[in-house]
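Asker: sequence-free structure coming up:
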């Protein structure tokens, strides 16, 4: 069970009782069912609203809107696969004699899709943070690059998608079903036996996919704050810098809130992933569950992170909803 990192299999797998109904399962299992159901329901609503918002032409005048449209679609797919993965785990651990070929296909396919979709979503959010930082840094000069930004956004998305697929392609190759005769269970896991390089390669990639987008969001938020304050202080020399900076924080809140929320939500997973390594012990499942579920919150709440802080996006969301209501 070691090497699972933050995996639902390792957190609650041993707590799932064979041939026992959900209502009679352990509390940690019932809580997981409730949380996953809520996450899927909320994701369906918020991601649909985000897709409606960023489907409006005005939101895609620059590349940022296009990235957020793709990010909303990826987020909806991620939570859908995440929910399917949870159902798969319950079924395979509760059933006494599950279908082996079906288990094998689900094991390989679901894990691969969940892995590359989640990292793709994180990188798209990082690209959004980069473009927003450039918008503030370039100021009025950015207007000349608007059309270029919008036109290359689709190609950047394809590039991000391909990179994440390539860096995740080893997962279905080395992933397989493993029979645990001691616990009398079957696990879906990557086998590191006789391949020590694979363990370090996977750990390195996981760190890169997490730490770099995390760092980009942190740096982008800081740059937006500093650059906004400096630009206005140069124009208004009679006002103190702190006062100008405060005004800019309020004015540019929609650009700053998003990366800060993403950083806050990512921090628990970073801490738990590096502090707790062996998942064999189930003495603290709630701590692991907290870290696991919170890492998927950015895919559940893109509407709250990107749309609500922006007056422009909120107006376009209402416009999109009105258009849909007229059609139906």
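Answerer: On my side now, so go ahead. These figures come from a predicted structure and were not determined experimentally.

Asker: When you work out contacts or count neighbours from here on, use the C-alpha atoms and nothing else.
Answerer: OK.

Asker: would you list every one of the strands in the stretch 101-250 of the chain?
Answerer: Using DSSP state E, counting those that start in this stretch, the strands of the stretch 101-250 of the chain run over 175-180, 185-190.

Asker: could the ones you listed go into TSV alongside mean neighbour count and distance to residue 249?
Answerer: Formatted as TSV, the entries for the strands of the stretch 101-250 of the chain read as follows, by neighbours: other CA atoms under 10 Å; distance: least, CA to CA, whole Å:
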stretch	mean neighbour count	distance to residue 249
strand 175-180	15	47
strand 185-190	19	46
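
Asker: Contact partners for the nearest residue to residue 229 once chain neighbours are set aside?
Answerer: Leaving aside its chain neighbours, residue 229 sits nearest to residue 245 (4.6 Å; criterion: CA to CA, 6 or more residues apart in numbering). Contacts for residue 245 were tallied using CA atoms under 8 Å, 6 or more residues apart in numbering; they are 225-226, 228-229.

Asker: out of these, who's nearest residue 183?
Answerer: Lowest distance from residue 183 to the contacts of residue 245 (CA to CA) belongs to residue 225, with 53.4 Å.

Asker: I'd like the strands of the stretch 101-250 of the chain as JSON lines, with distance to residue 235 appended.
Answerer: Shown next, in JSON lines, are these (distance: least, CA to CA, whole Å):
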{"stretch": "strand 175-180", "distance to residue 235": "59"}
{"stretch": "strand 185-190", "distance to residue 235": "58"}
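
Asker: mind checking which of the ones you listed is nearest residue 61?
Answerer: strand 175-180 (42.3 Å).

Asker: Structure two is appended below for comparative analysis:
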């Protein structure tokens, strides 16, 4: 509509995502429709195309229009017409030439129906004269989007009717999901299934995403309890390996508990179920922090297990690295370093409202500045790649050292035969680190392969989900990885009261 001050006022706005209908029915409460209609096409955050929809004051309660996007009804920017994008000092001089754009006789190309500049929207009238009106291009803007995404409003009276144009490597209703390298999280992976338009898929996904971590937690609780009972025995902690396994078991149990709690928290927020705001915010911060920290502390502890075993293999008579005092200091430093490097999560994780899908829907997201984004990504890569690579290299070196030491004694046997014998004999030295490597490798490869992708195809996202849960398998197998392969640790477990009670119960049943 055009006011007396020649300024455009927005009367009605409709938002379409992905595609437009071929025909459009416009209804109005008044007898006369607005003077003209305009279509804004957003191809990305920086590119907007303006097309004139209609220009007549038609009486009636509705307009039935056919949508066409042609050169004729396209409204170009005056800077593009006069090639002045990079010559701002000439812009004021061309305003006087605006009327020539509407003139059939002076225009070198076909005359225009409309055009825009930074401040005005101009229509060419029947007299070939440009009628320009102040046009606030922020009419259709809003502030719902994260990660510097551009927010486009739909119905002015409906707060949930908006669309976010997300920057590269971000997606979601509020650009809340990040797909940069090693930035995938549970929210971005499972939320599409929980928000599916199919109720059957919603229920199936909900069941699976609760059952899988619940099974990991239940089995892990049994395994970790047996491991803790074993590593409480004094003889198991006469060297550093026992201390590392004891601490790793505690953090394994914590990470499994946080995994299930985090998924339940995501489901509660997406469904819009009621939680006190302060409690919801605390859970958002604490669960994200503990899930990241506890899982990565486990990785670092296994690295030092492998390093200590290399040390013992190279220096069999030295015990400096095996001293309990040294190991406790290393464990303390690992814990402090890992927690401190993730401390920003306690500050930057926040709860944001998202009424787009459910009335009280919410997201637990980070709002990071550009420097913090770089730090967060670098920090994540360090905690993923460094333990993985060090563990892999140390395991290979350990295998080579043991095989070579026996080869000097058993010269009549082939190196491969010696390697097989030593691997079976000392499997307790290799199994924990190898299982951690195997479980982390798929997630590592897939995260690299799908970095900054839109995850449009389901198989990509499901591969990430499977690899994500697979990375937690070692945390629920502590007894099988740390205790069972070792004759010493297994013997100590058989000396515990728990084992004796279990043995008596089994004998009673039999």
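Answerer: Looks like it came in fine. It should be emphasised that the depicted structure is a prediction, and the values quoted were computed from it without experimental measurement.

Asker: Can you calculate the TM-score here?
Answerer: The TM-score (TM-score structural alignment, normalised by the length of the first structure) is 0.89; 320 aligned residues with a CA RMSD of 2.5 Å.

Asker: re the thing from before, check the gap between the residue nearest to residue 229 of the first structure and residue 227 of the first structure for me.
Answerer: Distance of residue 245 of the first structure to residue 227 of the first structure, given as CA to CA, to the nearest Å: 9 Å.

Asker: returning to what we had before: relative to residue 7 of the first structure, which of the strands of the stretch 101-250 of the first structure is closest?
Answerer: strand 185-190 (10.1 Å).

Asker: same for that closest one, what does it pack against?
Answerer: helix 63-94, strand 175-180 (3 or more CA pairs under 8 Å, 6 or more residues apart in numbering; DSSP states H and E).

Asker: one step back: so which of the contacts of residue 245 of the first structure comes closest to residue 199 of the first structure?
Answerer: Looking across those and measuring by CA to CA, the closest to residue 199 of the first structure is residue 225, at 39.4 Å.

Asker: Please say which position in the first structure residue 151 of the second structure maps to.
Answerer: Using TM-score structural alignment, residue 151 of the second structure lacks an equivalent in the first structure.

Asker: Would you confirm that residue 151 of the second structure belongs to a helix?
Answerer: No. In this structure, residue 151 of the second structure is strand, not part of a helix, as judged by DSSP: H, G, I helix; E, B strand; the rest coil.

Asker: Report how many residues lie close to it.
Answerer: Using other CA atoms under 10 Å, residue 151 of the second structure has 21 other residues around it.

Asker: what secondary structure does the residue lying closest to it once chain neighbours are set aside sit in?
Answerer: Of all residues not flanking residue 151 of the second structure in the chain, residue 164 sits nearest, at 4.6 Å (CA to CA, 6+ apart). Residue 164 of the second structure falls in the strand class when you classify it by three-state DSSP.

Asker: burial measure for residue 164 of the second structure, as a count.
Answerer: 24.

Asker: ok, it touching residue 170?
Answerer: No. With contacts counted by CA atoms under 8 Å, residue 164 of the second structure stays clear of residue 170, the gap being 10.4 Å.

Asker: can you give me the helices in the first structure?
Answerer: Using DSSP state H, the helices of the first structure run over 8-12, 27-54, 63-94, 100-138, 146-168, 170-174, 196-235, 241-251, 253-275, 285-294, 297-300, 302, 311-327.

Asker: looking at those helices, which is buried most?
Answerer: Among the helices of the first structure, helix 302 has the highest mean neighbour count (mean count of other CA atoms under 10 Å), at a mean of 25.

Asker: Residue in the second structure paired with residue 226 of the first structure?
Answerer: Using TM-score structural alignment, residue 226 of the first structure sits opposite residue 400 in the second structure.

Asker: separation between its match and residue 378 of the second structure?
Answerer: For residue 400 of the second structure relative to residue 378 of the second structure (CA to CA), the value is 32 Å.

Asker: One more: residue 298 of the second structure?
Answerer: 19 Å.

Asker: ok, now residue 207 of the second structure?
Answerer: 34 Å.

Asker: Residue 231 is in contact with residue 241 of the first structure, correct?
Answerer: No. When contacts are counted by CA under 8 Å, residue 241 of the first structure is not listed as touching residue 231 (10.4 Å).

Asker: How about the contacts made by residue 293 of the second structure?
Answerer: By CA under 8 Å, 6+ apart, residue 293 of the second structure lies in contact with 338-339, 342.

Asker: Sorry, wrong one. I was asking about residue 28 of the first structure.
Answerer: 12, 15, 285-286.

Asker: what do we get in the second structure for it?
Answerer: Checking TM-score structural alignment: residue 28 of the first structure goes with residue 205.

Asker: now swap in residue 272 of the first structure and tell me
Answerer: Match for residue 272 of the first structure (TM-score structural alignment): residue 446.

Asker: excluding its backbone neighbours, what's nearest that match?
Answerer: residue 464 (6.5 Å).

Asker: what about residue 207 of the second structure, distance to residue 201 of the second structure?
Answerer: 10 Å.
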